[in-house]
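Trainee: everything below, folded, please.
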Amino acid sequence: MRSASPSRPNSPRRTDAAMTDASDRYTSVAITLHWVMAIAFFLMLGSGFAMAYGDLSQALKFRMFQWHKSLGVLLLLTFALRLGWRLFNRPPVLPPSLQGLQRLAAKGGHWLLYLCMIALPVSGWVMVSASVYGLPTIVFGWFEWPHIPGLAGDEAVSDGAKTAHFWLALLFALAIAGHIGAVIKHFIVERENFMARIWWTGKGTTR
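Mentor: A predicted model of the protein is given here:
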């Protein structure tokens, strides 16, 4: 009598519970910095396009400009904290399911995001520092952020930085869209929940 062959189990989804090992997850500090930067970027991108293409009064545009610059300063400072934290706290290893081109794309995408995180606010800082208007940057109404010395009134530098700022914003938006798209693709197709690596809930998140 032939014994019944065991049925092949379905491929399980790697849920939060499957990604609870500390080596699979970012620390709580890194997670907080990640989401602060994400929120700041989306607010900065929205305010930037509103100023450029929205039908706003001069008074509202000025207030939004100050908020936009404040968010840029927040992004720059948070990036410095994030970089410092990463130097002393190794990030989790990439999931073993990522191989070949996927692994290369994941690493390249992260480096592109880091490049934009620093280049975008710096280009904005150069732009306002070299502006012929010399408007101060009052960070959230609390304190004045200094301009870069030696650039005041340099229209050529300001225009160049403005162009770079625009294209960097688009590049950053595309990089983030790819980043989010990859997470969704892995969740739906590969049945892996990578969000568990960068969210506070679940065991294994360390300080």
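Trainee: okay, CA-based contacts and neighbour counts for the rest of this
Mentor: Noted.
Trainee: isn't Phe140 up against Phe65?
Mentor: No: judged on C-alpha atoms under 8 Å, Phe140 makes no contact with Phe65 at a distance of 10.9 Å.
Trainee: comparing those two, which residue is more hemmed in?
Mentor: For Phe140 and Phe65, the more surrounded residue by other C-alpha atoms under 10 Å is Phe65, and the numbers stand at 18 against 15.
Trainee: that one: which element?
Mentor: Element membership for Phe65, per DSSP states H and E: helix 58-88.
Trainee: that helix - contacts with which helices or strands?
Mentor: Contact partners of helix 58-88 among helices and strands, from 3 or more C-alpha pairs under 8 Å, 6 or more residues apart in numbering; DSSP states H and E: helix 28-53, helix 101-130, strand 137-139.
Trainee: Leu56 in helix, strand or coil?
Mentor: Look at Leu56: counting by DSSP: H, G, I helix; E, B strand; the rest coil, its state is coil.
Trainee: now it: how far from Phe62?
Mentor: According to C-alpha to C-alpha, to the nearest Å, Leu56 and Phe62 sit 10 Å apart.
Trainee: before we move on, what about Gly178?
Mentor: Distance of Gly178 to Phe62, computed by C-alpha to C-alpha: 32 Å.
Trainee: next one: Val128
Mentor: Taking C-alpha to C-alpha as the measure, Val128 falls 13 Å from Phe62.
Trainee: the more surrounded of those two?
Mentor: Neighbours were counted for Val128 and for Phe62 using other C-alpha under 10 Å; Val128 has more, 24 against 14.
Trainee: want to put them side by side, so please do this one too:
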Amino acid sequence: MIKNTSYGYGALAILFHWAMALLIVGMLALGLYMSGLPQTDPQTFALFQLHKSIGFVVLLFAVLRLLWRAVNPSPKLPSHMPVWEKGIAHLGHTGLYAMMFLLPLSGWLMVSASPWGIPTIVFNLFEMPHLPVPGFLGDKASAEAILKLVHEYGAYFLIALIIGHVAAAMKHHFISRDETLRRMISVRMQRTD
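Mentor: Down below sits the predicted model:
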């Protein structure tokens, strides 16, 4: 089944979830690795270009995923969950979606603000144009520094959200013993409405 039901996720939602999970974890690992490289390292330029290229894929998938979610609502949370736990789950998901947009956009703006003017060549296929940098961020060097902090601390916040998300999934699977994790793994968890 492609679409979600009120009980389980459809194939497209599951595909989006796991593809985004792999891309985002890969991006975080790559970002942490390349941020430790000296600017003179021969790998640095290629890794930054790869990081930016994958960032555009993440941004595209985030838009498509949000559009799919708008026309194909998520299944209900388990009925046994307390209201406070449902609230935390909604906050966590909102945070994850926010970071899926904030990180690629802050990275794109950071590159656009850079006084170096280095182009972004997406997968060595085409150049992505720079965005206009908001004037309230100051001159290009100041804007780049602010956006770098937003991007960096946003990545750390996303890591914390992912750890919380995985911990919640494990709690549901091993402690609550409900279907929460299983329904994001297989469409067989669906029941017809």
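Trainee: TM value for the aligned chains?
Mentor: The TM-score (TM-score structural alignment, normalised by the length of the second structure) is 0.88; 186 aligned residues with a C-alpha RMSD of 2.2 Å.
Trainee: which one of the helices and strands packed on helix 58-88 of the first structure lies nearest to Arg191 of the first structure?
Mentor: Nearest to Arg191 of the first structure among those is helix 101-130; the distance by C-alpha to C-alpha comes to 15.3 Å.
Trainee: residues in the second structure matched by that closest one, start to end?
Mentor: Here helix 101-130 of the first structure aligns to the second structure at residues 84-113, judged by TM-score structural alignment.
Trainee: matching residues in the first structure for stretch 42-53 of the second structure?
Mentor: With TM-score structural alignment as the criterion, stretch 42-53 of the second structure aligns to 59-70.
Trainee: next one: stretch 14-30 of the second structure
Mentor: Counting by TM-score structural alignment, stretch 14-30 of the second structure corresponds to residues 31-47.
Trainee: what residues sit buried inside the matching stretch?
Mentor: For stretch 31-47 of the first structure, the neighbour count (16 or more other C-alpha atoms under 10 Å) marks Ile31, Thr32, Leu33, His34, Met37, Ala40, Phe41, Met44, Leu45, Ser47 as buried.
Trainee: so how far is that stretch off the chain centroid?
Mentor: Distance of stretch 31-47 of the first structure from its chain centroid, counting by C-alpha atoms, centre = their mean, to the nearest Å, is 7 Å.
Trainee: which other residues reach it?
Mentor: 64-65, 68, 71-72, 74-75, 78-79, 81-82, 169, 198-200 (C-alpha atoms under 8 Å, 6 or more residues apart in numbering).
Trainee: how about the residues you listed, which pair is most distant?
Mentor: Phe65 and Trp200 (32.5 Å).
Trainee: OK, contacts around the residue at minimal distance from the centre of the second structure?
Mentor: The second structure has Met100 as the residue nearest its centroid, 3.2 Å off, counting by C-alpha atoms, centre = their mean. Contacts here follow C-alpha under 8 Å, 6+ apart; on that basis Met100 of the second structure touches Val58, Leu59, Ala62.
Trainee: out of the residues you listed, which comes closest to Leu105 of the second structure?
Mentor: Leu105 of the second structure has its nearest neighbour among those in Leu59, at 7.8 Å by C-alpha to C-alpha.
Trainee: contacting residues around the closest one?
Mentor: When the contact criterion is C-alpha under 8 Å, 6+ apart, the partners of Leu59 of the second structure are Met100, Phe101, Pro104, Leu105.
Trainee: which of these sits closest to Ala169 of the second structure?
Mentor: If you rank those by distance to Ala169 of the second structure using C-alpha to C-alpha, Met100 comes first, at 19.3 Å.
Trainee: how much space between the closest one and Ile163 of the second structure?
Mentor: 15 Å.
Trainee: ok so, going back, to Val157 of the first structure, which of the helices and strands packed on helix 58-88 of the first structure lies closest?
Mentor: When those are compared for distance to Val157 of the first structure using C-alpha to C-alpha, the nearest one is helix 101-130, at 6.3 Å.
Trainee: got the buried residues for the closest one?
Mentor: Buried residues in helix 101-130 of the first structure, counted by 16+ other C-alpha under 10 Å: 106, 109, 113, 116-130.
Trainee: compute the inter-axis angle for it and helix 58-88.
Mentor: Between helix 101-130 of the first structure and helix 58-88, the angle comes out at 130 degrees (axes from the mean of the first three to the mean of the last three C-alpha atoms, to 10 degrees).
Trainee: helix 101-130 of the first structure against the second structure, how far on average?
Mentor: In the superposition against the second structure, helix 101-130 of the first structure averages 0.7 Å from its aligned positions (mean C-alpha distance after the TM-score superposition for the first structure).
Trainee: Arg183 of the second structure contacts Met189, doesn't it?
Mentor: Yes: the criterion here is C-alpha under 8 Å, and Arg183 of the second structure meets it with Met189 at 5.1 Å.
Trainee: before we move on, back to that, which of the contacts of Met100 of the second structure line up with contacts in the first structure?
Mentor: Mapping those onto the first structure (both residues aligned by TM-score structural alignment, their matches' C-alpha atoms under 8 Å) leaves Val58, Leu59, Ala62 still in contact.
Trainee: distance to Ala168 of the second structure added to these, as CSV?
Mentor: As requested, these are exported to CSV (distance: C-alpha to C-alpha, whole Å):
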residue, distance to Ala168 of the second structure
Val58, 23
Leu59, 25
Ala62, 22
